[in-house]
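Asks: I need the structure of the sequence given here:
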Amino acid sequence: MDTELLRTFLEVGKTRHFGRAAESLYLTQSAVSFRIRQLESQLGSPLFSRQRGNVHLTPAGERLLPYAESILQTWGRARQDVSLSENYMEQISIGASAGIWELSGISDWINASHNTLPEVAFRIESVSRQDIVRALLEKSIDLALLGDPPKVEGFRLKQVASFEFKLIATQPDIKFSELPSIPLTYLDWSTRFSIEHARITELQKTPLLHASSSSVVVNFLSANQGMAYLPEPVVSKHIDSNKLFLVEDAPAMEQSLYLCWNEDNEKSNIISQLSEIPFELRTASDD
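Replies: I've put the predicted structure just below:
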């Protein structure tokens, strides 16, 4: 299958408009329409409902979507692997959710990994929590950083860090008893975190913002009144600079960070070496 057909399908699916997709792909609208017809012919199913002013995916198109994304990601990785220069023996793909990549100290570990294995090329990818296990099973990533340890046969797991989530607010001297009157912002971090969050009665309300990125939550709180539980390696510098404030009598939530990989991966020797590299998250006071 021509990967350009899939790329065009994803762009039309994202824009819901053949004209805008054509502009993004630097094609004519007729070329975009022709590619979609080709793909539909190969699959034997219509992928888009083409009502005037309302282009949307059919059920068949919705089913194709994750496969198209996976195929293009795998194809891109294959091209990089094949074209590795003689200076590099192997490429390792590391996946994590956007929120985990924001933790202070992650970049230090990647730099240390490069220094320890200079003959390895690294590919860093953002993968949603829901897709991490599938990506490891399909080997579209070699190694994952995650907060929820998956219980999958054949997976190796190593705890590499622990840290706390702390409740912060946009105003100083907030007491725990005042929480029901303060707007809530929620960071979608892990299953364990969501369970612990749900146990706090004072936080059971509809959040003004629900996001998977710590920086998005911090930026939102910087412009609005409210509170949120955030990982200390992300929020400590904002507390130290008095931009956000700790709710002193609120309970802290212990969280862990794990490295996870598929034992069946042919790069397991390199992955094992990476798992031995010291991992240390940083807070503002550590800098």
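Asks: rest of the way, CA atoms for contacts and neighbours
Replies: Fine.
Asks: quick one, strands of the stretch 51-200 of the chain?
Replies: 54-57, 90-96, 120-126, 143-146, 155-169, 185-187 (DSSP state E, counting those that start in this stretch).
Asks: what about stretch 185-192, start to end distance?
Replies: Terminal residues of stretch 185-192 are spaced 18 Å apart (C-alpha to C-alpha, to the nearest Å).
Asks: buried ones in it?
Replies: Buried residues in stretch 185-192, counted by 16 or more other C-alpha atoms under 10 Å: Thr185, Tyr186, Leu187, Asp188, Trp189.
Asks: can you list those residues in TSV and add distance to Val12?
Replies: Below are the buried residues of stretch 185-192 laid out as TSV (distance: C-alpha to C-alpha, whole Å):
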residue	distance to Val12
Thr185	33
Tyr186	31
Leu187	30
Asp188	28
Trp189	30
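Asks: I'd like the structure of this one too, to check against the first:
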Amino acid sequence: MQFQQLLYFVAVAETRHFTRAAERVHVSQPSLSQQIKALETELGAELFSRARGNIALTDAGETLLPLARRILADTDTARQEVQELVQLRRGRVRLGATPSLCTGLLPDVLRAFHDLHPGIRLLIEEGGSHDLVRELARGALDLALVVLPLPTPSPALTTVELLREDLVVVSSAAASAPAPGRPVRIADLREQPLVMFRHGYDLRELTVAACRTEGFEPQFTVEGGEMDAVLGFVRAGLGVAVVPAMVAARAGRDLRVTALARPGLRRTIALAHRSDVAPPRAARELQRLLMSSRPGPHAEP
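Replies: Take a look at the predicted model:
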């Protein structure tokens, strides 16, 4: 009994027609009929009644049909499982993340993932949450790390909260502290020159909104940079910046890190993927690693 014979048998059983079954499995009708006859000979029983041109299952055919379907389904499952294992050796993962997460969260996680799966190519796209949501929706990314709430909530995306992270104020270690001896209040930023991220940065929107809640518009000395540029401008003494605690922890001794006074500012990071398409195996492995590697002291699950 051959796999191909079972495939042809199920096709005839479901179409009740030899010619249509042959078209369905992409073989000639004589070849299909020959294989069905060979299967019947091996089993010692007719599988179809062909009276008056009508194709019907015999008792033997009725017995074989659910077994054949199960064998074919198990074969498909085995093929898929093997393909997924192959993906873990030479697949790829397309991951989107905000620039601050690329600086703070991802380096250690991606290093651990690469150590486990050195054959997987990691394609990283930096962008704001709005851009990443759009790229996910059009299938250009497998996963994305985004800031909640999403700028445009979408039922087409599934999001799982990954961590909640405090924001802090960074200033040049060579300059005066923004609030000597105490945490920085949002109101203190009224008198501080700010180094500000470009438009579309989640951190920009969060900081500006907090200042407006306190009744003032923040004053920018430099604006429009990415994370590394902002930190560089702060080191040069051009102003202070509000950044994630994980980024500040990696910033180096030439930057002073000061907490924000309660209630402070916090952002929620989530892992997102499309709801209608399961991520590839390699992407699911990275997802598992991200969920099990939530950062420690500066984040709150």
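Asks: sorry, back to before: so for Ser213 of the first structure, which of the strands of the stretch 51-200 of the first structure sits nearest?
Replies: Ser213 of the first structure lies closest to strand 185-187 among the strands of the stretch 51-200 of the first structure, at 6.9 Å (C-alpha to C-alpha).
Asks: hmm, Val222 of the second structure is touching Val195, no?
Replies: Yes. Contact criterion C-alpha atoms under 8 Å: Val222 of the second structure and Val195 qualify, at 5.0 Å.
Asks: what's near enough to touch Ala283 of the second structure?
Replies: Shown in contact with Ala283 of the second structure (C-alpha atoms under 8 Å, 6 or more residues apart in numbering): Arg92, Val93, Arg94, Asp142, Leu143.
Asks: follow-up on the earlier one: which one, of the strands of the stretch 51-200 of the first structure, ends up nearest to Ser222 of the first structure?
Replies: Comparing the strands of the stretch 51-200 of the first structure by C-alpha to C-alpha, strand 155-169 comes nearest, at 9.8 Å.
Asks: contacts for that closest one, please.
Replies: 149, 221, 225-233, 244-247, 250-263, 275, 278-281.
Asks: just the buried ones from those?
Replies: Buried members of these, counted by 16+ other C-alpha under 10 Å: 149, 221, 226-233, 244-247, 250, 252-253, 255, 257-263, 275, 279, 281.
Asks: angle of the helix ranked longest in the second structure against strand 121-126?
Replies: Ranked by number of residues, the top helix in the second structure under DSSP state H is helix 59-90. Comparing the axes of helix 59-90 of the second structure and strand 121-126 via axes from the mean of the first three to the mean of the last three C-alpha atoms, to 10 degrees yields an angle of 70 degrees.
Asks: in the second structure, which spans are helices?
Replies: Under DSSP H, the second structure gives helices at 3-15, 18-25, 29-43, 59-90, 99-104, 106-116, 129-137, 202-213, 227-235, 245-249, 281-292.
Asks: contacts for the fifth one, please.
Replies: Outside helix 99-104 of the second structure, the residues within contact range by C-alpha under 8 Å, 6+ apart are Glu126, Gly127, Gly128, Leu145, Glu226, Met227, Pro244, Met246, Val247, Arg250.
Asks: pull the number of nearby residues for the closest residue to the last one other than its chain neighbours.
Replies: With C-alpha to C-alpha, 6 or more residues apart in numbering as the measure, Gly104 is the residue that lies nearest to Arg250 of the second structure, at 7.2 Å, once sequence neighbours are left out. The local packing of Gly104 of the second structure (other C-alpha atoms under 10 Å) involves 18 other residues.
Asks: over to Trp101 of the first structure?
Replies: By other C-alpha under 10 Å, the residues close to Trp101 of the first structure number 19.
Asks: how close does it sit to Leu137 of the first structure?
Replies: In terms of C-alpha to C-alpha, Trp101 of the first structure sits 21 Å off from Leu137 of the first structure.
Asks: distance to Arg185 of the second structure added to the helices of the second structure, as CSV?
Replies: Listed next are these as CSV, based on distance: least, C-alpha to C-alpha, whole Å:
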stretch, distance to Arg185 of the second structure
helix 3-15, 71
helix 18-25, 70
helix 29-43, 79
helix 59-90, 48
helix 99-104, 22
helix 106-116, 29
helix 129-137, 27
helix 202-213, 10
helix 227-235, 19
helix 245-249, 16
helix 281-292, 32
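Asks: among those helices, which comes closest to Leu122 of the second structure?
Replies: Leu122 of the second structure sits nearest to helix 106-116 of all the helices of the second structure, at 8.3 Å, using C-alpha to C-alpha.
Asks: what comes up buried for the closest one?
Replies: Those would be Leu106, Val109, Leu110, Ala112, Phe113, for helix 106-116 of the second structure by 16+ other C-alpha under 10 Å.
Asks: from these, which is closest to Ala22 of the second structure?
Replies: For those, the residue nearest Ala22 of the second structure by C-alpha to C-alpha is Phe113; the value is 46.2 Å.
Asks: touching, that closest one and Gln287? I think so.
Replies: No. If you go by C-alpha under 8 Å, Phe113 of the second structure and Gln287 don't touch, sitting 10.1 Å apart.
Asks: find residues that contact each of the two.
Replies: With C-alpha under 8 Å, 6+ apart, Phe113 of the second structure and Gln287 have no common neighbours.
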